[in-house]
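Novice: Please work out how this folds:
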Amino acid sequence: METQHSDAITRRGTDHAIVYWRPGCPYCEHLLSGLDADDARISLVNIWTDPEAAAFVRSLQDGNELVPTVVVGERVLTAPDGPEVLAALG
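Specialist: Alright, predicted model coming up:
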């Protein structure tokens, strides 16, 4: 389910993945096709509609808006696939 960064970050933990993405990104589409968007352990945050999310991604990615960026607890995954995200969730 798509959410705002300010809501998603409150759920940050080892049991929750925050997926930062943007429309038209083939890497994002590949990742999202491997995840269940209804999984309560996953929040989807569109960096094009959420400036705070875009700034957060830039802070993680040396000033770049690299997507997909996935945060699980303190781990930052850049362009992972679905199985990698699910494995990070445990």
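Novice: from here on, contacts and neighbour counts on C-alpha atoms
Specialist: Fine.
Novice: any idea whether the most centrally placed residue in the chain is helix, strand or coil?
Specialist: When CA atoms, centre = their mean is applied to the chain, the residue found nearest the centroid is V19 (1.2 Å). Under the three-state scheme (DSSP: H, G, I helix; E, B strand; the rest coil), V19 adopts strand.
Novice: What distance do you get for it to S43?
Specialist: To S43, V19 is 6 Å away according to CA to CA, to the nearest Å.
Novice: can you check L89 too?
Specialist: 13 Å.
Novice: what's the answer for A79, then?
Specialist: 16 Å.
Novice: where do the helices sit along this protein?
Specialist: 5-8, 26-33, 51-60, 82-89 (DSSP state H).
Novice: who wins for proximity to R75 among the ones you listed?
Specialist: For R75, the closest of the helices of the chain is helix 82-89, at 8.4 Å, according to CA to CA.
Novice: Which elements pack onto the closest one?
Specialist: If you count contacts as 3 or more CA pairs under 8 Å, 6 or more residues apart in numbering; DSSP states H and E, helix 82-89 packs onto helix 26-33, strand 69-72.
Novice: From the rest of the structure, what touches that helix?
Specialist: Residues from elsewhere that reach helix 82-89 (CA atoms under 8 Å, 6 or more residues apart in numbering): 14-17, 31-35, 70, 72, 77.
Novice: here's the other one to compare against:
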Amino acid sequence: MRWLWLPMLGGTVYLVVDALRAGSVQAAVGYGIVGLAITWWLSPWQGAGRARHADVVARPLAERPVVIYWRPGCTYCARLRARLGRAGRRATWVNIWQDEDAAAFVRSVNGGNETVPTVVVDGEPLTNPDPARVLARLAAA
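Specialist: Okay, the predicted model is just below:
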């Protein structure tokens, strides 16, 4: 899945060039905007500059009540982020595609699978938890 952004980018370029050859600038711009947005959503660089697993676990437990391990292109992660709304900003988000230690941690608590979102609430890992439970903990923080 980490490479899925490449064919998306290639398809976007193809559609834009094809639309320009046909003389449809509006279609080319539309394809470009939508295609690049989806490419960005699938890219492993989305969310650059976020927390690293090693830095998170170095903090005392009281300073990390909610840690969310996620990856770009994950619809369940997008659903969780949307359901948390502004409260989600209080959580620590760790991109497993940017941090191999984070990916290893997620595999260790999910039977060897990189299942995301994996949310750690007060030290307890939860795989794809109910957003209401995470929201309740964030509200208490």
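Novice: re earlier: list the residues that are in contact with both of L89 and S43 of the first structure.
Specialist: Residues touching both L89 of the first structure and S43 by CA under 8 Å, 6+ apart: 16-17.
Novice: More neighbours: which of these two?
Specialist: Taking other CA atoms under 10 Å, L89 of the first structure and S43 do not tie; S43 has more neighbours (26 against 16).
Novice: Ignoring the adjacent residues along the chain, who's closest to that one?
Specialist: Among residues not flanking S43 of the first structure along the chain, I18 sits closest, at 4.8 Å (CA to CA, 6 or more residues apart in numbering).
Novice: Quick one: map that neighbour onto the second structure.
Specialist: Aligned counterpart of I18 of the first structure in the second structure: V67 (TM-score structural alignment).
Novice: got the contact list for its match?
Specialist: Per CA under 8 Å, 6+ apart, neighbours of V67 of the second structure: 91-94, 119-121.
Novice: among those, which two are most distant?
Specialist: Using CA to CA, the two most remote members of the contacts of V67 of the second structure are V94 and V121, lying 13.8 Å apart.
Novice: Tell me which of these two has more neighbours.
Specialist: When neighbours are counted by other CA under 10 Å, V94 of the second structure and V121 differ, and V94 comes out ahead with 26 against 19.
Novice: What residue in the first structure is paired with the more buried one?
Specialist: With TM-score structural alignment as the criterion, V94 of the second structure lines up with V45 in the first structure.
Novice: Hmm, its match is touching E2, no?
Specialist: Yes. Contact criterion CA atoms under 8 Å: V45 of the first structure and E2 qualify, at 5.7 Å.
Novice: Looks like G90 of the first structure contacts G13 (just checking).
Specialist: No. Look at G90 of the first structure against G13 with CA under 8 Å: they stay out of range, at 11.7 Å.
Novice: Of these two, which one has the most company?
Specialist: When neighbours are counted by other CA under 10 Å, G90 of the first structure and G13 differ, and G13 comes out ahead with 16 against 9.
Novice: residues contacting the more buried one?
Specialist: Contacts for G13 of the first structure (CA under 8 Å, 6+ apart) come out as 72-74.
Novice: All set now, cheers.
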